[in-house]
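Enquirer: sequence first, then the predicted structure, then my questions.
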Amino acid sequence: MNTTIKTKLSIMMFLEFFIWGAWFVTLGTYLATNLKASGSETAAVFSTQSWGAIVAPFIIGLIADRYFNAEKILGFLHLAGAFLMYQMFVSNDITVFYTYVLSYMILYMPTLALVNSVAFNQMKDPEKEFASIRVWGTIGWIVAGLAISYLFHWDSVDGISAGLLKNTFALAGGAALLLGFFSFSLPKTPPKVASTDKIKIGDILGLDALKLLKDKNFAIFFISSILICIPLAFYYQNAHPFLTQAGLENPTGKMAIGQVSETLFLLLLPVFFVRFGFKKTILLGMLAWAIRYALFAYGDGQSLSFMLIIGIALHGICYDFFFVAGQIYTNSKAGEKYKSAAQGLITLATYGIGMLVGFMVAGFITDNYKLADGSADWKMVWIIPAAIALAVFLLFGLVFSDTATTENKATAV
C-alpha cells in the first residue's frame, strides 16, 4: 500500500471514530442536564444505536454491496449525518431529539462496515496491514474526549451548568461534514455483488450461521454474548452522568483512558489466547465487568477517585477479552462457508438485541432506584449490572467446555 492511500485511510478512520466519540460519550449527561430526560427516555435515545445496528445489514446488503461504490455511500451518509447533527444541536425537546438521533444512528452504524470495506479493498494482507490503519480510529475517539475536557472544557461544572455540552453535536457535525466530502477522494471500492443477483434476507442478516448453534459450546457462547451486553449497556448509558455527578474532574477526557487500555490489551490478547485458551480469556473479560461496576458502586470522585479511574481503565479487558476474543472464536468455529454470516449474526445479537434489552433495563433501574432527594442511587445502579455480569461469568464457567477450542486457538489468533 502506498503512503498516500495509507494516509487517506488513516484520516478516514480517525474522523469516523472522532465523530462517534465527540458526542456519544457525553450523551447521557447532556440528556439529563439539557433536556431533563428520565431514565426511560435516556434508554430510548441510547437504544437507537441498537436499532441502527439492526438496520445496518440491510443498508449494506441491499445497497452498498450491490449498486454503489462504498466510498460514495460513505460520503453521502456522513453528509446527511452532518445535517442531522445540526438538528440535534438546535433541538430542545426530547421527543424531537429522539427522532433526529434515531435517524442519525440508522445512517451512522452502516458506516462502521463501510470504512472497513474501503480499507480492506486496498490491502493485500489485511491481517498485517489493518491494525495500523484501525488504530487511528481509537486515536480519533481519544482526541475527541481530550478536546472536550481539556481544550473546550464543555464537561466542566461551569460548562455543564451553562449548557455547553450541546456544542459536542456541532463538533461531531463539523467532523461528519469534513469526512463526507473527504470520502469522495478515497480509493474506489466498487460493489462486490452483481445487482441482478437474487437477494436473500438470510444472507444479509447472517441467519445461515444459526446452524452453528447446533454446537452446544457455540450456543452457550452465543447466549452469553447476548446476556453480557445487558451490563455493557449500563456503561454506555450511565458512566458519564455518574462520573460527572460523582465529582470526577474532566470526566470525558478521563474516559479516554478506556480507549488507551483497549489498544494495550488488544496487543496482549494473542498472548492470553496462547497461554490460557479461549475459555479463561473470555471469563476474565466477563469478570472484569463485575469488578468494574463494583468499583463504580463504592468509589467516589474525591478520596476514592482512584477506584473510578481503575474502573475506566478496565475497559480494555472488558471489551477486548470478551468481544474481540469472541469474534476470533466465532471466526474459528464458523469455517470459510459461514465466516461472514457468523460475524454478522454475532453483531446483530450483541449490538442489536443484547444492548437493546440492556438499555431498557438500565433505564428501568435508573428510574426506580432513587435517593431521598430524587437523584439516582448510583450504588444500586452499578451493583445490579455487576451481579448480572457475575451471573453470566458463573454460567459460562460452569457450562462451557474449552476442549474443542484448544486445538483451534493457535490458528484463531
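Expert: Structure received. Just so you know, these numbers come straight off a predicted model, no measurement behind them.

Enquirer: can we go C-alpha only for contacts and neighbour counts from here?
Expert: Noted.

Enquirer: longest helix anywhere in the chain?
Expert: helix 257-298 (DSSP state H).

Enquirer: what segments of the chain are strands?
Expert: With strands called from DSSP state E, the chain shows none.

Enquirer: and the spatially most central residue of the chain, what is it in contact with?
Expert: Geometric centre of the chain, nearest residue: Tyr351, 7.6 Å, by CA atoms, centre = their mean. By CA atoms under 8 Å, 6 or more residues apart in numbering, Tyr351 lies in contact with 49-50, 53, 229.

Enquirer: now swap in Phe359 and tell me
Expert: 43-44, 46-47, 230, 233-234, 237.

Enquirer: give me the distance between it and Pro385.
Expert: 11 Å (CA to CA, to the nearest Å).

Enquirer: which residues do the two both contact?
Expert: With CA under 8 Å, 6+ apart, Phe359 and Pro385 have common neighbours 230, 234.

Enquirer: which parts of the stretch 251-400 of the chain are helices?
Expert: Assigned by DSSP state H, counting those that start in this stretch, the helices in the stretch 251-400 of the chain fall at 251-255, 257-298, 305-313, 315-319, 325-347, 355-368, 378-399.

Enquirer: span of stretch 188-197 from start to end?
Expert: Termini of stretch 188-197 sit 22 Å apart (CA to CA).

Enquirer: now for the residue nearest to Gly206 when sequence neighbours are not counted, how many residues are close by?
Expert: Excluding the flanking residues, the one nearest Gly206 by CA to CA, 6 or more residues apart in numbering is Ala341, at 3.8 Å. Ala341 is flanked by 22 other residues according to other CA atoms under 10 Å.

Enquirer: okay, now the one to match up with it:
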Amino acid sequence: MSIKLRLTLMSFLQFFVWGAWLITIATYFFNSPLAAGENAGAKFGAIFSTLALSSLFMPAITGIIADKWMNAEKLYGLLHICYGLVLFYVPKVTDPDTLYYVIFVAMIFYMPTISLSNSIAYTILKNNNYDVVKVFPPIRVWGTIGFIVAMWITNLSGSKANANQFIIAAVMAILLGIFAFTLPKCPPPKSIAKDAGVIDQLGLRGFTLFGNYKMALFFMFSMLLGGALQLTNMYGDTFLDDFKNNPLYGPESFVVKYSTIIMSISQISETVFILTIPFFLKRFGIKKVMLFSMLAWVLRFGLFAYGNPADGLWMIVLSCIVYGMAFDFFNISGSLFVETTTDSSIRSSAQGLFMMMTNGVGAYLGSQISGYAIDEFFTLGNGTKDWHQIWLSFAGYALAIAVLFMLLFKHEHKPSEMENISH
C-alpha cells in the first residue's frame, strides 16, 4: 500500500471513529433513561462540554510527549486503542453522571489524536519528499468523508438512538490504533531545544497578545463565536428526531428516519466551502469573511427555527448547506488572521491560543450554558423542547456577535495579506 493511500486511510478512520456518535449522542441520550429526571439538558450540556474541556490541555501534553519521548505514530495508536476500549464501556452506563466521566476519559484519549494525525501525515510526507501543501489537502478531505460515512452507517443501521453507535466507533478505533503501528516511524525530532521551557511547550507565550487591544478583541470574539460552533452538533440530530412526536409528521417521516443523513449535508458543505475561501479572502478580506461566517450562523439557526419535514424541508437542507460557510469561514480566516498579524516567534503559540479560545473555552461555555438555558427556559411541562424558540435564541446570539464584531473590530483589508500567507 502506497504512503499516500495509507495516510488517506488514517485520515478516513480518524474522523470515522468520531462521526459515528458525535452527531447522534444527543438522540441516544434524550431517548434513553439517562434523560430521566430533572435538568437533563444541563447534564447533557456538561457531557458534551468534555470535548472542549479535554481540548484545553491534552493536545499540548501529547504534543510534548511526541516531541520529546515517544514516536508519534506509536502514541497515536495507543491513544486510539484506549479510546476504543472506553467507548466499549458506554452501553453499560446507566446514569448521566457516570456517562460524563466515561465520555470525558474517551475525549482525553481522542481529542489529541486530531492534531497528532496532522503531525504524523506532515512528517511522513516530508520524509518521503512529497510536496505537503499540494498532497496533504486531498488526503485530509477523506477525513470529512470518513465522518460522513460513519454518520450514514449509524443512521442506516438503526443505531442513532441506541448504544450501537459507540460500538461501531470502538471497533474501528481499535483497528485504527493497530494500523497506526504499521505506519512509517515518526520519532521525536532531534532539533527540539533541550532548554525549551514548559511555557513555550504548552503554547502559553501567546497570552502576551492579550496586551494588544486588537488581538484581545479578536480572541474575545473567537471565544464568543466558539460558543456557537458545536450547538448544531449537539442538538441538530435530536431536533430532527423530535419531529416524530408531532402528529403532523410522525416517526415514519423521511426527516425523522434519516435525520443523521440529512445532518451530514453539513459536512459535505464543509468540503465545498473550503475550496471557495481563497476567492472570498482575496475579494473581501479577512474581516468581512469572518463577518460572513457570523451571519451564516444566524441563517443556520434561523432556518432550523422555521424548518419542518414538509413544506419547510428546504429550510432544513439550506441550513445544512449554510453550515459549511459558517464553520469554515471563521475557523480558517481566523487562523489566517493570526498568521498574518503575529510575530513569527510566537505564531505557533498564537495559533494554539486561537484554537483554545474557540474549541476550548468558547465551546465549553456554549455546551454548558446552552444545556442550562434549554432546561430553564425552553423545556415544556411534558418534557418536550420548544425547538423554535431554542433556535431563535441561538440565532439572536449569533446576530448580536456579528453586529458587535462589525462595529468594534477594526481591520483594514490589504491585498498583500494573501501574498503574505502564500509565502
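Expert: Happy to help now that I have it. Just so we're clear, the structure is a prediction, and the values are computed from it rather than from any experiment.

Enquirer: returning to that earlier point: aligned partner of the residue nearest to the centre of the first structure in the second structure?
Expert: Counting by TM-score structural alignment, Tyr351 of the first structure lines up with Asn359 in the second structure.

Enquirer: and for Met13 of the first structure?
Expert: Checking TM-score structural alignment: Met13 of the first structure goes with Ser11.

Enquirer: and the nearest residue to its match once chain neighbours are set aside, what does it touch?
Expert: Nearest in space to Ser11 of the second structure, with sequence neighbours left out and distances taken as CA to CA, 6+ apart, is Gly143 at 4.6 Å. Gly143 of the second structure sits next to 8, 11-16 when contact means CA under 8 Å, 6+ apart.

Enquirer: out of those residues, which is nearest to Ile65 of the second structure?
Expert: Gln14 (19.9 Å; CA to CA).

Enquirer: that closest one and Phe147 of the second structure: what is the separation?
Expert: Applying CA to CA to Gln14 of the second structure and Phe147 of the second structure gives a distance of 8 Å.

Enquirer: do Leu202 of the second structure as well
Expert: Taken as CA to CA, the span from Leu202 of the second structure to Phe147 of the second structure is 29 Å.

Enquirer: okay, the two: which has more neighbours?
Expert: Phe147 (26 against 18).

Enquirer: which one in the first structure is aligned with the more buried one?
Expert: For Phe147 of the second structure, the residue aligned by TM-score structural alignment is Trp141.

Enquirer: wouldn't its match be in contact with Trp20 here?
Expert: Yes: using CA atoms under 8 Å, Trp141 of the first structure is in contact with Trp20, at 7.1 Å.

Enquirer: wait, doesn't Leu87 of the second structure sit right on Ala106?
Expert: Yes: the pair Leu87 of the second structure / Ala106 is scored as a contact, 6.7 Å apart, by CA under 8 Å.

Enquirer: preserved in the second structure, out of the contacts of Tyr351 of the first structure?
Expert: Contacts conserved in the second structure for the contacts of Tyr351 of the first structure, counting by both residues aligned by TM-score structural alignment, their matches' CA atoms under 8 Å: 50, 53, 229.

Enquirer: if you look at these, which of them are in helices?
Expert: Among these, the members falling in helices (DSSP H) are 50, 53, 229.

Enquirer: what's the residue mapped onto Gly202 of the first structure from the second structure in contact with, if anything?
Expert: In the second structure, Gly202 of the first structure lines up with Ile199, judged by TM-score structural alignment. With contact taken as CA under 8 Å, 6+ apart, Ile199 of the second structure is in contact with Arg205.

Enquirer: got TSV for the helices of the stretch 251-400 of the first structure, with distance to Ser225 of the first structure too?
Expert: Below are the helices of the stretch 251-400 of the first structure laid out as TSV (distance: least, CA to CA, whole Å):
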stretch	distance to Ser225 of the first structure
helix 251-255	24
helix 257-298	10
helix 305-313	21
helix 315-319	12
helix 325-347	8
helix 355-368	10
helix 378-399	9
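
Enquirer: ok, which of these comes nearest Gly75 of the first structure?
Expert: Nearest to Gly75 of the first structure, of the helices of the stretch 251-400 of the first structure and by CA to CA, is helix 325-347 at 23.2 Å.
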